[in-house]
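1. this one's structure only:
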């Protein structure tokens, strides 16, 4: 509201809203003053006398239910302006105005039977009967002479008639002028209004945090200048609020000494994304001074929280889903510091398996070796779990397989997941049973990952991988995976020789 006033965009309803909000704030101020009395210095003292001045000004000048348009009138209260009141009197009680004027003329001219009449042709006029013509004063202007009397007008009567004709327009213009003057007066209180706005915003946030903490049984976190990150029985505040009471499964999140990277694996729909997001939200709430949805939390100061989750594109700018994902990943890798918190979900999924795995591995290594920031990294690339970095810890979501069905327990434990159960999720989504059956057959036979025919395999030979020395994972593991998935029956001798040569160079570092 203060911003609209300062930009000359506020109308009368905005001004009344300002009055109402300031009146409410004065009531809140009583409670705030009690908090100050016990030593609370979170809010700078604000002079409440100026609020009362604004309230008094608006109450005296602006109608309780004013028009929102400056071109319709119905804004200013009666009694605020003598000129406006006179215009309204002319418009609403013109007969009374004429009666007062007629009494004045009778007194001055001593003609008791003066009458003011109206004619459509000549408008308002003063009529004097023929027997009383001798004392007609000089300021009377003859309009028409008749047998029984004459009709006159005066400059004052013409002014009153003009005021009546223009009364509506005069009222609107006068109210507009008065309102702009009042709004300009309110501008002088802008610094005070902005200070009140800041205080109300602070109180609103603090009260909302307190309400949420009491309603959902949040706990007070420990926030200090350390690099600690420990959450006991953390919960996602939004997901928990949407579920029936007691259904949300809480989970711990801890980075022990020397650990900075949590690699989270597990099936689709098991809760990886929820786990990543709840930890980021708990950290955010703790940094802002709120209680957190956890049994206990100890979190050091975090400078920024980076998030790479979900899938979206920007086709209007020619950006595919994968390009958007890589752009966000690039921003994180160039901006994060050792004090940052990073959550990344399914990095590399928008391209081929080989490319995606390579990107996911390289991103993981950069986070571990260069940035050293706290990171939760969820992935379906189980190859990433084989040779963990010393600073990497493995987490997975528990799954219960029973009588051909899969139950997601939503519980985090240390270790690595062995399967993604994508076919099970596809069945839950309603994929036709014939497709599900075929997918299971292909998965059992390993045919789903079979290479292309020889002619295409030769044309699409993957590029030579970079040496893996000193990296997170060894090149031997990738070569073994490629060898196990090779279809020897469809590979030509020339293609086999090319593969052997490439593997040899990869293992010897290109020597």
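-> Sure thing, it's come through. As the structure is a computational prediction, the values presented were derived from the model and not from experiment.

2. make it CA atoms for all contacts and neighbour counts henceforth
-> Fine.

3. The closest residue to residue 314 other than its chain neighbours - how many residues pack around it?
-> In space, and not counting its chain neighbours, residue 314 is closest to residue 320: 6.4 Å by C-alpha to C-alpha, 6 or more residues apart in numbering. By the measure other C-alpha atoms under 10 Å, the count of residues near residue 320 is 16.

4. in this structure, which residue is closest to the centre?
-> The residue lying closest to the centre of the chain (C-alpha atoms, centre = their mean) is residue 205, at 14.4 Å.

5. Where does that residue fall, secondary structure wise?
-> When elements are assigned from DSSP states H and E, residue 205 belongs to helix 190-216.

6. Show me which residues of the helix or strand just after that helix are buried.
-> As assigned by DSSP H and E, the chain's next helix or strand after helix 190-216 is strand 222-224. Neighbour counts over strand 222-224 (16 or more other C-alpha atoms under 10 Å) mark 222-223 as buried.

7. Check the offset of strand 222-224 from the chain's centre.
-> 27 Å (C-alpha atoms, centre = their mean, to the nearest Å).

8. next helix or strand past that strand?
-> strand 229-234.

9. What is the subsequent helix or strand relative to that following strand?
-> Toward the C-terminal end, the helix or strand that comes next after strand 229-234 (DSSP H and E) is helix 237-242.

10. Mind giving me the packing neighbours of the helix or strand following that following helix?
-> Using DSSP H and E, the helix or strand that follows helix 237-242 in sequence is strand 251-254. Helices and strands touching strand 251-254, as assessed by 3 or more C-alpha pairs under 8 Å, 6 or more residues apart in numbering; DSSP states H and E, comprise strand 229-234, strand 405-414.

11. dropping in the other structure now:
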């Protein structure tokens, strides 16, 4: 590369410190990019790529600085980082190349501009730190609201992935020493931007944020994220809140499989909110409330007292429609206090934002008055927390005009009477303009030139303009020529020049003073940020709880009651499906689980509603444990510590895992982690492999849960042979989804009844899918042939604790032969019996099976 210009040397020196970001390099009215940045930005932003210095020069592209925000958003949405490099000295006074510095590094996890954020969602950046004791510490920060949360994971890497997956994380800050294979797993599983921060020395400036941290691991992990944010943002972080330590044992655990399968916050196929449980429940009217609802959904409670406190408020709101409706109307006028506080601290707030803040705070007395109409202790506590910030509102009322402009650098922001010096400047400016108007009238009269006018522009200042047709009317020596136009001449007088200087000086000083006053006001408001954040917290809770009451009344939900070891739901419904159907045709069903019958083995045809039945139970449990009413006629619920689901078929092609492998991994995750206080939902386990293998696995899993875990379990299957397990497993109960045949067609009644189903009606479902008639007839013939032959039946022999049986019983043909088993086969069987599959990796299990099969075939 040849010798660079001083400007390009400056660019390359700055770029060297920001290799993983696009460098927006300010040149006049544009942000310019060069070399690879230019090539990549031109592709991603679909803008023209040029060259600096002619056809043989370096690649170059740029975007106008006034429109840069939209281009930055595009890059951020695609997971990139953007370093904003500004001119930090006046080009008019600069000696040599204008000094430039990166003033902010915008990353997916640190955006603050409202057009880059989704109102109802948090925008988390997280840090992940690994310690010698094997633990991982995760720190979450939402820079737009100042929220900080910390949690410790002690159960290995899989638990880390499950925890991170369940939060809306856009960026993860890690140590550069984290093993590359783990970094790859983070990228592939979570689809986030990875950033690096090795410095974990705690900055004493943020001592107040760490007051809840008494563990060295937490301090170091928190420091990693704080140092990264400070390094990238390069400005005040006064709105950051003290770190909140989240004890995961206080919340119902939902692994990544369960959150996905239950579609709590987004649907599996469309990856959107519509069709999810969040979509149904979100009757909030503020952005703050919508974000809090999502957080509650992601972390249901385990503490019965806290759950009941929420339910008491919801019940009160439910019973009193008029007061609740008044609350909703008031809340509609409340803007996003959390993010307004963040923008005030960050320095990117404008006068209209402050007006929104004032309008929101003025609604506090109305909210308080409505809450005071309730007698419930929990509602009175909420009312007490709504402190009216009179000092702050008085400041806003006296300082900011009612309809300010967006820009804070062009004046017309501050009220008259707020500042004496500003009033003086304004008076001089206004009087001067009145004097100009009077001068124009006087000159028209004295010269008798009716078209004479006095104008102004930034280059020439004030002038008297007279058309060339009237120049002869000007008294000699009256004016001094200033500018010649095509059809007119412009003049000035010493008197006009003097007034011009006074007016312009007053206007310039007025605009500059207004800007400085606005900055002072913003700094005063910063002192109230903790107060604003606390108000936002209370308002958010009110909004979510009224939303629960609103959706409960609208959809006919009932308050759940929590009991020990017995779950009983009368006429339960699926909250999402009944809303999608809208015609009232959803068939409700009962669910009953207790200490005597804690496993329900569900049989029935495809499309009959087995999966819906299972999901609606899990959703009812989650709704109850976040403090919402439940879609049913009556509900007695157990507080579950964990929910595990294996519902639906899905490949994980990125990780090279088949549908069956995913099924086994999810089943193993449930079996390895569930307790007797957990809820397990397993749908069609074993269908991804051969019939005998699948049936053996399904039976073994049911037996293992029954004998070893004793969790409340719903297990749906098409292996009707498994229904005989009711005879040997005392806590297992058969239920089925009712279906009837009518004139050769199947009618799905979607009703759960006791006992086992007699058939699966798979061919009838194929017929409903309009498969060719000849194909349907052939399938029916084959089915009759298969049903007439002998079928394997599960053994009802009990198994020893901790041992999984994979033997489904001998067929009649084997019994008839009654031949001794060869020694090699007997040895293989003994070895197979000794295997503990749930302590083996999938690859180890496959290798063991291959070796045993080879041994038997010899």
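-> In hand now; what should we look at? From a predicted model like this one, the values you see are computed outputs, not experimental measurements.

12. Deepest in the core, which of the helices and strands packed on strand 251-254 of the first structure is it.
-> strand 229-234 (a mean of 20; mean count of other C-alpha atoms under 10 Å).

13. once aligned to the second structure, how far is it on average?
-> With mean C-alpha distance after the TM-score superposition for the first structure, strand 229-234 of the first structure departs from the second structure by a mean of 1.4 Å once superposed.

14. quick one on the thing from earlier: so the residue nearest to residue 314 of the first structure sits against residue 327, correct?
-> No: assessed by C-alpha atoms under 8 Å, residue 320 of the first structure is found out of contact with residue 327, at 10.5 Å.

15. related to what we said a few turns ago, can you tell me which of the helices and strands packed on strand 251-254 of the first structure comes nearest to residue 45 of the first structure?
-> strand 229-234 (35.9 Å; C-alpha to C-alpha).

16. State the span of the second structure onto which the closest one is aligned.
-> Aligning strand 229-234 of the first structure against the second structure (TM-score structural alignment) gives residues 567-572.

17. Which residue numbers in the first structure does stretch 225-238 of the second structure align to?
-> Residue span in the first structure matched to stretch 225-238 of the second structure, by TM-score structural alignment: none.

18. try stretch 138-151 of the second structure
-> By TM-score structural alignment, stretch 138-151 of the second structure lines up with nothing in the first structure.

19. What is the burial count for residue 48 of the first structure?
-> Neighbours around residue 48 of the first structure, by other C-alpha under 10 Å: 14.

20. Map it onto the second structure.
-> In the second structure, residue 48 of the first structure lands on residue 387 (TM-score structural alignment).

21. contacting residues for that match?
-> Counting by C-alpha atoms under 8 Å, 6 or more residues apart in numbering, residue 387 of the second structure touches 364, 535.

22. what helix or strand does it sit in?
-> Applying DSSP H and E, one finds residue 387 of the second structure in no helix or strand.

23. gap between the corresponding residue of the second structure for the residue nearest to the centre of the first structure and residue 331 of the second structure?
-> When the second structure is aligned by TM-score structural alignment, residue 205 of the first structure is paired with residue 544. To residue 331 of the second structure, residue 544 of the second structure is 11 Å away according to C-alpha to C-alpha, to the nearest Å.

24. for the helix or strand residue 424 of the second structure falls within, packing partners?
-> Using DSSP H and E, the element containing residue 424 of the second structure is helix 420-447. Judged by 3+ C-alpha pairs under 8 Å, 6+ apart, helix 420-447 of the second structure is in contact with strand 453-457, helix 494-526.

25. picking up where we left off before, could I get the helices and strands packed on strand 251-254 of the first structure in JSON lines, plus columns for distance to residue 97 of the first structure?
-> As requested, those are exported to JSON lines (distance: least, C-alpha to C-alpha, whole Å):
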{"stretch": "strand 229-234", "distance to residue 97 of the first structure": "77"}
{"stretch": "strand 405-414", "distance to residue 97 of the first structure": "83"}
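
26. among those, which is nearest residue 11 of the first structure?
-> strand 229-234 (47.8 Å).

27. Who are the packing partners of the closest one?
-> So strand 229-234 of the first structure, by 3+ C-alpha pairs under 8 Å, 6+ apart, packs with strand 251-254, helix 272-288, strand 296-300.

28. any chance of those in JSON lines, plus distance to residue 437 of the first structure and mean neighbour count?
-> Compiled in JSON lines, these are given as follows (distance: least, C-alpha to C-alpha, whole Å; neighbours: other C-alpha atoms under 10 Å):
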{"stretch": "strand 251-254", "distance to residue 437 of the first structure": "35", "mean neighbour count": "19"}
{"stretch": "helix 272-288", "distance to residue 437 of the first structure": "27", "mean neighbour count": "21"}
{"stretch": "strand 296-300", "distance to residue 437 of the first structure": "46", "mean neighbour count": "21"}
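
29. Minimum distance to residue 75 of the first structure: which of these has it?
-> Nearest to residue 75 of the first structure, of those and by C-alpha to C-alpha, is helix 272-288 at 43.0 Å.

30. so the closest one matches what in the second structure?
-> Going by TM-score structural alignment: helix 272-288 of the first structure matches residues 610-626.

31. who touches the match of strand 229-234 of the first structure?
-> By C-alpha under 8 Å, 6+ apart, stretch 567-572 of the second structure touches 588-594, 616-617, 631-638.

32. Going along the chain, name the strands of the stretch 651-800 of the second structure.
-> In the stretch 651-800 of the second structure, strands defined by DSSP state E, counting those that start in this stretch lie at 679-683, 712-716, 732-742, 745-754, listed in chain order.

33. how about those strands, which one is nearest residue 424 of the second structure?
-> Ranking the strands of the stretch 651-800 of the second structure by proximity to residue 424 of the second structure (C-alpha to C-alpha) places strand 679-683 first, at 73.1 Å.

34. so where is the closest one in the first structure?
-> Using TM-score structural alignment, strand 679-683 of the second structure pairs with 341-345 in the first structure.

35. And stretch 585-596 of the second structure, by the same measure?
-> The aligned range for stretch 585-596 of the second structure is 247-258, by TM-score structural alignment.

36. Pull up the distance across that stretch, start to finish.
-> 34 Å.

37. That one: how far from the chain's middle?
-> Per C-alpha atoms, centre = their mean, the centroid offset for stretch 247-258 of the first structure relative to its chain is 28 Å.
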